[in-house]
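Colleague: Prediction below, plus the sequence it came from.
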Amino acid sequence: MALAIAGERSGVGKTTITLSLLAVLRQRQLSVQSFKVGPDYIDPMFHRYVTGRACRNLDPVLTSEAYVQQCFAHHTQTVDYALVEGVMGLFDGATGVDDTASTAHIARLLNLPVLLVIDCSRLSRSAAAIALGYCSFDPRLQFAGVVLNRVGSDRHLELLKAALEPLNLPILGVFRRHDDITIPDRHLGLVPTAELPVLDSLIKRLANLGETCFDWSRLLPLLKAQSNSPPPESTTVSSQSPITLTLNSSPQRKGLPTSNPQPPARIAIAYDRAFSFYYADNFDLLEQLGAELIFWSPLTDPGLPAGVQGLYLGGGFPEVFAAELANNQAAQQSVRQAIQAGMPTYAECGGLMYLCEQIVDFAGQSWKMVGILSATANMTGRLTLGYRRAIALHDSPLLPAGSETWGHEFHRSALSAKSALPLYQLRGYDSDSLMYLEGWQSHQLHASYIHLHWGAHPEIPARFLTRCLEFGELQN
């Protein structure tokens, strides 16, 4: 059936509870597939670290309701157990008007029972009022029970149990207050897994706690991966899953080759501590469309891998590693020359910042970057956050002029110069009014702060690969 792990608000410990559940299942040598509601990159890194399987994002704004259902069904076919970590509070979604893209929305789409995590650190009897309110707010939801987190003492637990007893809502987990169990964070969320040398010991401790803090006799059957009955608001799901789409299977799409390229297009993927924000589904689609992915490090490698026809620079924390990036001038020169030569390049957020002339970090220190864009990326205290409807103003390696797509913006930097040839007109989630022009298009470069999930739009990576193959032919 699987479970949706939800919080009554942000910061109640959803990720810690989720990691504890995953760690116990893996400690028992059970296969488990995890999912994350929303566009987040960092929580899925922790899931993958524990399970050994790529965590999948479930975001109906960036993809579609049908894609969310297909993705979940596809990736739970071959595992023993599955769970979905929610986002923010249970009913918090893309706007404050409804619960679109919230944990509640995903739970209804997938017909999943909800396990509600309550932070009990500053309440006792009121926990029952919170639980009752959440359980009755949307009668379409099923609730498996609650997890009481940050319980202070035996007496505190007695009060909580007494208050919850009339609700007949099972208490499926009790976690005491452990101030020493924390995952450090920074300006865009948790510190990624690659930067935490003590993560193994933390996960082991969460597994040991989870063995004794959860009611496994009740939980294990709920986490069992199996087909769910169609939910009331289920959308019609096509028999052709976008996960398994190949170029061969959709020759009718304009501009797509009708056979896989021989040899395959080789795409250089920047992947290291500075660049790690990628959706696993994007990688899957590139490979299924005939690409060979070559991972390299702008931090440590002397340049791009040999024989590549395309470049993908994802998001991450280039501002944190700006000194190391600046010191690797050979890699910068290799990237600059490739883009100037017309290599199709997709750079989003952190990748965009890397292509600027310089990054000015939070301390005000300036670091030289690739310089293909005549702009400076300045770190600020202002968070730019939200879903964006992006309308392409010009042809790029990913999108034709006039096309629309949904993306997500999440950064604390701003560019000091505007592009002479911006990529997008941006509009908000619930507004048709123009927000601003954004992005850079030059040579065969598509650079933007907007993060894209290609799951429901395989024509985007297909167009990118077509451009890469054309570039490769010109080089031969």
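Modeller: Now that the structure is in, tell me what you want to look at.

Colleague: Please count neighbours and contacts with C-alpha atoms only from this point.
Modeller: Will do.

Colleague: Now for Asn327: which residues touch it?
Modeller: Counting by Cα atoms under 8 Å, 6 or more residues apart in numbering, Asn327 makes contact with nothing.

Colleague: Put this next to the first one:
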Amino acid sequence: MPSRIALISAAASGQGKTTVVAALARRWRNEGKRVRVFKTGADFLDPMLLQVASGAPVSNLDLWINGEAACRRALADAASDADIVLIEGVMGLYDGSPSSADLARAFHVPVIAVIDASALAQTAGALAMGLRDYGPVRLAGVIANRVAGPAHAAMVAASLRDIPLLGSLTAQDAALPERHLGLVPATELPDLDARLERLAQDLSLDASIWQALPEVRIEAAATTAPAPSLRGKTIAVAQDAAFCFLYPDNLDCLRALGATLCPFSPLANEAVPAHADALYLPGGYPELHGATLAAATRWQASVRDFHARGLPIWAECGGMMALADAIVDHAAQRWPMAGLLPGEAMMQARLGGLGPQALPLPQGQLRGHAFHYSRLETALEPATHTLAHPSGVPGAALYRVGTLAASYFHAWFPSCPPAAAALFGARQSV
């Protein structure tokens, strides 16, 4: 069925896309509209915040990681029960392969450009026309972010010529704070609702132009459920502020494979549930909780016992760091960890890995990404490596110690459910 769908993009990262999308979602939610939001590319932090803003689950869309068919199904499902569907782009409009522009063109979705107007005025028009014509894309309009006031917004509007100014947002003082991996998680902002309400109130919109946005019709083909190869298995999933980088689609995929999920908190010094058949340690911020995790002796002993019992463990990025001998944080403080992987995870100022990657397994190729500001110093030889996309060069190492598989690679399980099932004991994976 047709729906109003728009992809919100910009010329680069840091222009305020997430702020604008959050303001739009909260504004329309407050007006009684049903809003669904998606985030382009691989991202854990933006969806957490956008879920609070919109009041509905937020999933990721990526033509390569998810695949076009999965993206089409997700958009069609959202459009079937929402008044407005917003897709936040990643980086700049044409950055990456595939890019946000590729996603918009694949589904004939109009693009709205966010322009950071804090240090420009009439040049906004040149920037908007370049974003429209380079691809080209169907540019529905511009939202001017960080304007000084109505007069500044009027100058931007005049520069756009035949491109409408859909709205503007005044400069905000640290509206959505950030740290080294992106936005501060929504769960760590007790005043997040107040921040979102302020953004929604400060957002100036031209309602008549918004109503004129074209409707988009997206039809999805029927899907086939994965074989329930994890039926009867219980998977313990670490979920707390230190292990919060979880794709909701990953958990849904494990359930579709037949698994029962049992969340627990290493930060609360909870042991791995005794009845679990497999363990999932996702990424997050263990480096920010070194003292707490180092003192969590019950959790550390339980994961060592779990491994000694020969049960499968899949540890991604921060989950892998917590299983090393120690984490050395940004202040050079060393915190002892569980010690299943020999070596130390060392925090650093520069990126240690970034970009889409694929993990080839006997059951198929798991797609996902890497994004981290640490390195694992270990004498352990990798069992294999991911392949960076699109170059195909070796990416993140995957380490094996008995039934433990660990990597900086974040997998998107629906890209290959049989391979995901293998990580949790359906069959030997590597």
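Modeller: Received it, and whenever you're ready, just let me know what you need. On a predicted model such as this, the values are computed, not experimentally measured, just so you know.

Colleague: mind checking the SS state of the residue lying farthest from the centre of structure 1?
Modeller: The C-alpha centroid of structure 1 is most remote from Arg155, which lies 39.7 Å away (Cα atoms, centre = their mean). Look at Arg155 of structure 1: counting by DSSP: H, G, I helix; E, B strand; the rest coil, its state is helix.

Colleague: Can you give me the distance of the counterpart of it in structure 2 to Arg161 of structure 2?
Modeller: Aligned by TM-score structural alignment, Arg155 of structure 1 pairs with Ala151 of structure 2. Ala151 of structure 2 sits 17 Å away from Arg161 of structure 2, going by Cα to Cα, to the nearest Å.

Colleague: Please enumerate the strands of the stretch 251-400 of structure 1.
Modeller: 265-270, 275-277, 291-296, 310-313, 315-316, 345-348, 356-360, 366-368, 373-392 (DSSP state E, counting those that start in this stretch).

Colleague: Is His74 of structure 1 part of a helix or strand, or is it coil?
Modeller: Per three-state DSSP, His74 of structure 1 ends up helix.

Colleague: What of Asp193 of structure 2?
Modeller: Asp193 of structure 2 - assigned by three-state DSSP - is helix.

Colleague: tell me, how many neighbours does it end up with?
Modeller: Using other Cα atoms under 10 Å, Asp193 of structure 2 has 15 other residues around it.

Colleague: What residue in structure 1 is paired with it?
Modeller: Aligned partner of Asp193 of structure 2 by TM-score structural alignment: Asp200.

Colleague: For Gly371 of structure 1, see how far away its match is.
Modeller: The value you get for Asp200 of structure 1 to Gly371 of structure 1, if Cα to Cα is used, is 38 Å.

Colleague: residues in contact with whichever residue in structure 2 pairs up with Gln329 of structure 1?
Modeller: In structure 2, the residue matched to Gln329 of structure 1 (TM-score structural alignment) is Thr297. Listed by Cα under 8 Å, 6+ apart, the contact set of Thr297 of structure 2 reads Asn269.

Colleague: Please apply the same query to the one 10 residues further on.
Modeller: The neighbourhood of His307 of structure 2, defined by Cα under 8 Å, 6+ apart, consists of Ile313, Gly402, Thr403, Leu404.

Colleague: Contacts only, for the third one.
Modeller: In this structure, Thr403 of structure 2 makes contact with His307, Gly310, Leu311, Pro312, Ile313, judged by Cα under 8 Å, 6+ apart.

Colleague: What residues sit buried inside the helix ranked longest in structure 1?
Modeller: With secondary structure taken from DSSP state H, structure 1 has its longest helix at helix 459-475. Neighbour counts over helix 459-475 of structure 1 (16 or more other Cα atoms under 10 Å) mark 459-469, 471-472 as buried.

Colleague: Does Leu223 of structure 1 touch Val84 like I think?
Modeller: No - applying Cα atoms under 8 Å, one finds Leu223 of structure 1 not in contact with Val84, separated by 9.8 Å.

Colleague: which one of the buried residues of helix 459-475 of structure 1 sits closest to Ala194 of structure 1?
Modeller: Comparing the buried residues of helix 459-475 of structure 1 against Ala194 of structure 1 with Cα to Cα picks out Pro461 as the nearest, at 27.2 Å.

Colleague: Could you find the closest non-adjacent residue to whichever residue in structure 2 pairs up with that closest one?
Modeller: Using TM-score structural alignment, the equivalent of Pro461 of structure 1 in structure 2 is Ala420. Closest residue to Ala420 of structure 2 apart from its sequence neighbours, by Cα to Cα, 6 or more residues apart in numbering: Phe413 at 5.3 Å.

Colleague: Now for that neighbour: which residues touch it?
Modeller: Here Phe413 of structure 2 is in contact with Asp249, Asn250, Cys253, Leu254, Leu366, Arg367, Ala419, Ala420 (Cα under 8 Å, 6+ apart).

Colleague: any idea what the fourth one aligns with in structure 1?
Modeller: Read that as Leu254 of structure 2. Using TM-score structural alignment, Leu254 of structure 2 pairs with Leu286 in structure 1.

Colleague: Now do the same contact list for Leu30 of structure 1.
Modeller: Per Cα under 8 Å, 6+ apart, neighbours of Leu30 of structure 1: Asp80, Tyr81.

Colleague: Could you say which helix or strand holds it?
Modeller: Under the criterion DSSP states H and E, no helix or strand holds Leu30 of structure 1.

Colleague: next one: the one 3 residues further on
Modeller: Following DSSP H and E, one finds Gln33 of structure 1 within strand 32-37.
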